[in-house]
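Participant: Structure for this input, please:
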Amino acid sequence: MSESVDVVLIGGGVMSATLGTLLKELQPDWNIVAFERLGEVAQESSNPWNNAGTGHAALCELNYMPNADDPSKAVGINEQFQLSRQLWSSFVDRGILDEAETFINATPHMTFVRGEKDVAYLRQRYETLKEQPLFQGIEYSEDSRVINQWAPLLMNRRRAGEPFAATRVPSGTDVDFGAITRQLFRHLEGQGADLRLDTEVKKLKKKSDGTWDVRYRRRVGGATGTVNAKFVFVGAGGWAIKLLQSAKIPEIKGYGVFPIGGQFLKTTKPELVEKHRAKVYSQAAVGAPPMSVPHLDARMVEGEGSLMFGPFATFSPKFLKTGRWTDIVAQVRMNNLGSMLKVGATNLDLVKYLVGELMKNFSKKVDSLREFVPTAKGDDWELIQAGQRAQVMKNGKLQFGTEVVSSADGSIAGLLGASPGASTTVSIMLDLLSSCFPDQKAAWEPKLQELIPTLGQKLNDDAALARQATGITAEKLDILG
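Facilitator: Sure, this is the predicted structure:
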C-alpha cells in the first residue's frame, strides 16, 4: 500500500526548493516529499559551476532587447528578478536563508561591444533604458579610459582605432543558486518535509480520484515504492519532458526538447580575479542560442573569487549532465516528431554554430577569450564542463525561454526550458501557484503580500516605488552598488 502526501516535488534544484518553501509558508500542515535522483541537491543546472550565476535582470543581456527602442521584454525580466530579490530578503529576515553574502554578492553588470553597428545599437539601447526607473544608474561610455576603470582586463592592449562601447550598471549581482537551493531544502527538512536522495522517479500515473501515484526506485539497492500525491511538481530539468510524457497529460503533446551543453574557461588566479569585478556580456554569434552569448563573469562561490568565460556549446543527447545517452530518442512521439523535424530543417544557423563550437580545441577557445581579454594566457585558465540545457521545441519552433506545462485540473505541473531560468524562479512559481491552486489563492494572498511587499504592482510604472523597493532589498541583501 502506498503512502499518501499532499505534495511531491521531483528534482532537487532551485525550482523545487523555492516552490516547496513557498508551500510550507502558505500551508504549514501540508506533507511534502521531494525526490532527487543524485546523492545531493543542486547538482545539475542549479549548481554554481553549471551556470554563470548571473542574476538575470536584463541589465547587460542584449538578447532581452533585440530592438534598441523597445525595452518591454527587458523591463519584464527585471520586474521578475525584483520578485526574487524581495522573497530572498524575506527569507533572510525569517532565517530561512543564511546571511545574504552566502548566496548573493554585488557585481556590476556590463555590456561590451565592438564595431560601428553594435556601438550604434548599444548607444541607442542606453538612451532607451536610462529613462526606465528599474534601470536608473546605467552608465555608457566609448572612452577607453573610462571602460578601463570599469574592467581593466577588457582594455589592456586593445587595438587602437577600433570602435567599442560599454554600458555598466553598478547594482548587478552574482548569485550562487546552489547555495540557495541547499539552504531552502535544509529549511524544508527542518519543517518536516521528506527529502529522498538517490531516488529516481520512474513513472507517474493518475488515479480515478484525481491524485497521482509516483513510482520510484532507489538507486542504491534498487528498492521500489509508490507515493500517492494530491499535487506533483516536475522540476527535473531536461528530464521533465520524460516524466510529463509518462503522466500522459494531453497538454504535453507536441512538445520536444533539444539538449545543448556548455563549457567555460575558469581561473582563480588572484591577479586576474582582482582586475575584473563585473559580469560582461556581448553580442551572440550568428545562430547561437541566447544562453551562448559570450560573457566574462566574476564569480563568488563559497567565499572564493574566480572568473569564468564562455559558454562554449557542446552537444550530448543527454537531457541532464548525468542523464542517459538515449534521452533524445526516448522523447520521440508521433505527436511531436513532425515539429522536431521542422525545427531541425529551419535552424541551420544553429546547426552550423554547434558544429563550429564542437570543432574548437582548447587553443581556439582561448583565442575566443582574447576577444574579451587581449592579454589572456592559456596557462592561466582551465576548461570546465557546465550543465545541460534542454531548449523547448513546440509547433515547429525552437523556443529559448522557460515554460510551465500543467494539467487542466492543476494537479500536476512541470517546467521546460532554460534561460533566464533560476533568476526568475520566484515569478515562475507565483504563476504556478495561481494556475494550480485557484481555490487557495485568496487565502494565500495576505501571506504572499507579506513575503513580497510589491506583489501585483509594476515597479517600472512608479519611479518612487521602484527606488524604495530596490533600495530595501539592496540593503537587506547587502548588495548596494
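Participant: contacts, neighbours, all on C-alpha from now
Facilitator: Will do.
Participant: any idea how far Ala247 is from Pro259?
Facilitator: Using C-alpha to C-alpha, to the nearest Å, Pro259 is found at 21 Å from Ala247.
Participant: brain fart, Val280
Facilitator: For Val280, the distance to Ala247 - C-alpha to C-alpha - is 42 Å.
Participant: More neighbours: these two, which one.
Facilitator: Val280 (26 against 19; other C-alpha atoms under 10 Å).
Participant: helix/strand/coil for the residue nearest to Thr322 when sequence neighbours are not counted?
Facilitator: Leaving out its chain neighbours, the residue that sits closest to Thr322 by C-alpha to C-alpha, 6 or more residues apart in numbering is Glu44, at 7.9 Å. The local conformation at Glu44, judged by DSSP: H, G, I helix; E, B strand; the rest coil, is coil.
Participant: For Glu44, give me its contacts.
Facilitator: Each residue near Glu44 by C-alpha atoms under 8 Å, 6 or more residues apart in numbering is listed here: 13, 50, 237, 320-322, 387-388.
Participant: Closest to Val426 out of those residues?
Facilitator: Gly13 (13.1 Å; C-alpha to C-alpha).
Participant: Contact partners for Val119?
Facilitator: 113, 163-165.
Participant: Look at it and give its secondary structure.
Facilitator: Val119 ends up helix, using three-state DSSP.
Participant: Going along the chain, name the strands of the stretch 301-450 of the chain.
Facilitator: Listed in chain order, the strands of the stretch 301-450 of the chain (DSSP state E, counting those that start in this stretch) span 304-314, 382-385, 389-394, 397-399, 402-406, 412-417.
Participant: Same check on the stretch 1-150 of the chain?
Facilitator: 3-10, 32-35, 104-106, 109-114, 139-141.
Participant: out of the ones you listed, nearest to Gln183?
Facilitator: Judged by C-alpha to C-alpha, the one of the strands of the stretch 1-150 of the chain that comes nearest to Gln183 is strand 104-106, at 12.9 Å.
Participant: Which residues does the closest one contact?
Facilitator: Outside strand 104-106, the residues touching it (C-alpha under 8 Å, 6+ apart) are 170-176, 300, 477-481.
Participant: got it, and stretch 138-150?
Facilitator: By C-alpha under 8 Å, 6+ apart, stretch 138-150 touches 123, 126, 129-130, 154-156, 163-170.
Participant: to compare against the first, here's another:
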Amino acid sequence: MQEYHNVKLNNNCYITQQIFSSNTNTIIPIDIVLIGAGIMSATLGMFIKILKPNWTINIYERLKKPAQESSNVWNNAGTGHAAFCELNYTTQKKDGSIDINKAIKINESFEISRQFWAFLVKEKILNNPASFINNVPHMSLVWGNNNIDFLRKRFQALQNSILFYGMTYSENNQEINKWIPLVMDGRNPHQKLAATRMEIGTDVNFGEIAKQLLDALQKDNNVNTHYNHIVTKIKRNNNKWIIYVTDNNNNNAQQKKIHTRHAFIGAGGASLPLLQTSGIKEIHGYAGFPVGGQFLTTHKQNVTLKHLAKVYGQAPIYGPPMSVPHLDTRIINGQQILSFGPFATFNSKFLKNGSWTDLFSSLNRHNLLPILQVGCNNLQLIQYLIKQLIMSKQDRFNALQEFYPQAKLEDWKLIQAGQRVQIIKKNINKTKKSLLQFGTELINSSDNTLFALLGASPGASIAVSIALELIHKIFKQHINTAPWDNKLLEIIPSYKQKLDNNIILTNKIRRNTCSILKLKNIEIQQIKYLMIKQ
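Facilitator: Sure thing, here's the model as predicted:
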C-alpha cells in the first residue's frame, strides 16, 4: 500500500502526493489525525489551529457529511448540560444528604464551553448564536412523596453554590402551572408535585456548532477533511502512529496508510473498537454496552408554542441516566418543536450507522470477564431494557401523558435518536466487581500521543473542557508559559480559576458570554445570595 497525503490547493481542490523529507527520503508525518467529524474533533481541531496554527491536521469521517452521529441535532436531546435539571447529577448519600459535587463540576465545564463559543463568535468563526444556542428554561418535575422530598433536599443543597443562584422551587400547583401550562392542563388538581426552574437553561444544536467549526477549519491550508473515509485500524510505528484508512468515494475503494505524530479518536461508539486495534495497554479491561433511544416528537404549533422548557423527571428504578424521561422544547433551524423520551432501544451496533457485528468484534480476552460481571450484577437494568423493548405504541403514549395529560396520539411521531455506548471497565480495586459507568471518559496512551473519548452524556456539553484536557497533555511543554496562559485566558477568561464561590468572577464571565451569545443572565446579588444560603 502506498503512503500519501491529500494536499490542498488554493482553489480548495486536492491532489494526491507523497510527502518526503528532503534529507531522508521518508514520509513526513502529519501532526495530528482527528477521527470523526463531530463536535469533539471539531472543538479540538479549532483549539489546535488557534494555539498551533502551523500544525497539519487530517480529519477522517466515515459518513458523507459532518456531525451525522451523536452530534446530529436529531440524535441527542440538545440539553446544554449544566446540572440545572438533571437529577442523576446529584446523588443522595446514605445519611440522606445530597452530594452536589458532580453538579458543580458539570456546571463549571458547561460555562467553559459557553466562554469558548462566545470567543469564537467574537472572532467571527461561529456565526449567528441563535442558530446553535437559545434560552430554554431547565426544570425538574417529580411526584410521589419520596421524589418530592429528594427534590426539596436537592434544591436546598444547590443553594450552597452560587452557580445555581436564581433557581426557584415550588410545590404549588398554580405556580407550576404558570411555568408549564401544557404539563398541568388536565392533570388531577390534587396530585402532589414539586418542581425546580432555572430560567437561564439552554437548548444547544451541537451539530450546527460542529459544522461551523469544520467549515472554518476547512479554509486553512494545513487542514484536510476527508468524508466517506473509514479508519479501520491504528498501529504504532516507532514514535509515530499509522492510521489505516479506506477511501470509499469511488467504486474501487482505496486503502491508505497515514503517518501521524498524534491521533484523537472522537468517533462516538466507534472509539472503543478503534482504540482496541492500537494495542495500548490502557484499553485493557474496557468494554462497551450499546444503548439506543427513541423520541416522540411533534411540530404542531398549537402544542409546541404552549410549552417553553426542558422538563426532566426522575429515572425509573434501575434505569440508566439516559432513561430519565423529559419533555423538551427544541429550537431547530429557528423552529420550535417538542420531544418526549427517551425510550430505550438495543442492538449490537456501536453507531447508528454502524455494523451489527460491532459489539461482538469488540470482545476479547481482556474485557470478556468485566462484561460478564456487569451483566450478572445489573440484572435489574437488563429487565428494564427488556420492558422498554417490548413497549407498544400505546405504552409510549401513556408515558407521554404522565407529562402531558392532554396529548393526542395523532400529533406525535416516533423517531430514532442516536446510539450510545456505555463504558464497562475493570475495577482498579481487584476485590470489587467490574463497573458499568455512565458518563464520559478520556483514555490516552502513556506517552500522550493517542487519545480516545469513550462514553455518553454529558459529552458534547463539556467538549471544550475535554479539549482543554487534551491540550494540556499534548502540549505539556507550552502549558504554564506566559504566551500560552495569556492566549488561553483570552479564549477562556476563567482559565485556571473556579467560578463556584467567586461571585465577582462568575458575574463577569456570565455577563460577557450571555451578551455575546444573546442569552439571558441572572446577576448574582451577594447579600441576597447569603440570605438564601442561610
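Participant: of the contacts of stretch 138-150 of the first structure, buried ones?
Facilitator: 123, 126, 129, 154-155, 163-170 (16 or more other C-alpha atoms under 10 Å).
Participant: Strands - which of the residues you listed land there?
Facilitator: Applying DSSP state E to these, the entries found in strands are 164-169.
Participant: of all the contacts of Val119 of the first structure, which comes closest to Ile428 of the first structure?
Facilitator: Val113 (31.3 Å).
Participant: Quick check: the aligned residue for the closest one in the second structure?
Facilitator: In the second structure, Val113 of the first structure lines up with Val142, judged by TM-score structural alignment.
Participant: The contacts of strand 104-106 of the first structure, buried ones only, as a ChimeraX selection?
Facilitator: Typed into ChimeraX, the line below selects the buried ones among those, using 16+ other C-alpha under 10 Å:
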select :170,171,172,173,174,175,176,300,477,478,479,480
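Participant: Relative to Ala179 of the first structure, how far out is Arg125 of the first structure?
Facilitator: Arg125 of the first structure is 34 Å from Ala179 of the first structure, by C-alpha to C-alpha.
Participant: Could you say which one of the strands of the stretch 301-450 of the first structure comes nearest to Pro28 of the first structure?
Facilitator: Proximity to Pro28 of the first structure (C-alpha to C-alpha) singles out strand 412-417 among those, at 20.1 Å.
Participant: What is the corresponding segment of the second structure for the closest one?
Facilitator: So strand 412-417 of the first structure sits over residues 450-455 in the second structure, by TM-score structural alignment.
Participant: Tell me roughly how far the matching stretch lies from the first structure on average.
Facilitator: Following superposition, stretch 450-455 of the second structure is found to deviate from the first structure by 0.4 Å on average (mean C-alpha distance after the TM-score superposition for the first structure).
Participant: Tell me which residue of the first structure lines up with Val121 of the second structure.
Facilitator: Counting by TM-score structural alignment, the partner of Val121 of the second structure is Val92.
Participant: check contacts around that match.
Facilitator: If a contact means C-alpha under 8 Å, 6+ apart, then Val92 of the first structure has 98-100 as its contacts.
Participant: Identify the residue nearest Asp297 of the first structure in space, chain neighbours excluded?
Facilitator: Excluding its sequence neighbours, the residue lying closest to Asp297 of the first structure (C-alpha to C-alpha, 6+ apart) is Lys279, at 4.2 Å.
Participant: ok, now Thr54 of the first structure?
Facilitator: Nearest residue to Thr54 of the first structure, sequence neighbours excluded (C-alpha to C-alpha, 6+ apart): Asp174, at 5.3 Å.
Participant: Could you do Gln212 of the second structure as well?
Facilitator: Leu126 (6.1 Å).
Participant: Residue in the second structure paired with Arg389 of the first structure?
Facilitator: Using TM-score structural alignment, Arg389 of the first structure pairs with Arg420 in the second structure.
Participant: Also Gln457 of the first structure?
Facilitator: With TM-score structural alignment as the criterion, Gln457 of the first structure pairs with Gln497.
Participant: now that match: how far from Glu469 of the second structure?
Facilitator: Using C-alpha to C-alpha, Gln497 of the second structure is found at 15 Å from Glu469 of the second structure.
Participant: In the second structure, what sits opposite Thr375 of the first structure in the alignment?
Facilitator: Aligned partner of Thr375 of the first structure by TM-score structural alignment: Gln406.
Participant: Tell me the spacing between its match and Thr297 of the second structure.
Facilitator: Taking C-alpha to C-alpha, one finds Gln406 of the second structure at 15 Å from Thr297 of the second structure.
Participant: who's more crowded, these two?
Facilitator: Remark: of Gln406 of the second structure and Thr297, Thr297 carries more neighbours, 21 against 16, as counted by other C-alpha under 10 Å.
Participant: got the contact list for the more buried one?
Facilitator: Per C-alpha under 8 Å, 6+ apart, neighbours of Thr297 of the second structure: 337-340, 412-415.
Participant: Could I get the full set of helices for the stretch 351-481 of the first structure?
Facilitator: 362-370, 425-436, 441-451, 463-476 (DSSP state H, counting those that start in this stretch).
Participant: okay, those helices in JSON lines with mean neighbour count and distance to Gly417 of the first structure next?
Facilitator: Formatted as JSON lines, those follow (neighbours: other C-alpha atoms under 10 Å; distance: least, C-alpha to C-alpha, whole Å):
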{"stretch": "helix 362-370", "mean neighbour count": "17", "distance to Gly417 of the first structure": "26"}
{"stretch": "helix 425-436", "mean neighbour count": "18", "distance to Gly417 of the first structure": "12"}
{"stretch": "helix 441-451", "mean neighbour count": "14", "distance to Gly417 of the first structure": "26"}
{"stretch": "helix 463-476", "mean neighbour count": "16", "distance to Gly417 of the first structure": "28"}
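Participant: Leu87 of the first structure is nearest to which of these?
Facilitator: When the helices of the stretch 351-481 of the first structure are compared (using C-alpha to C-alpha), the closest one is helix 441-451, at 5.8 Å.
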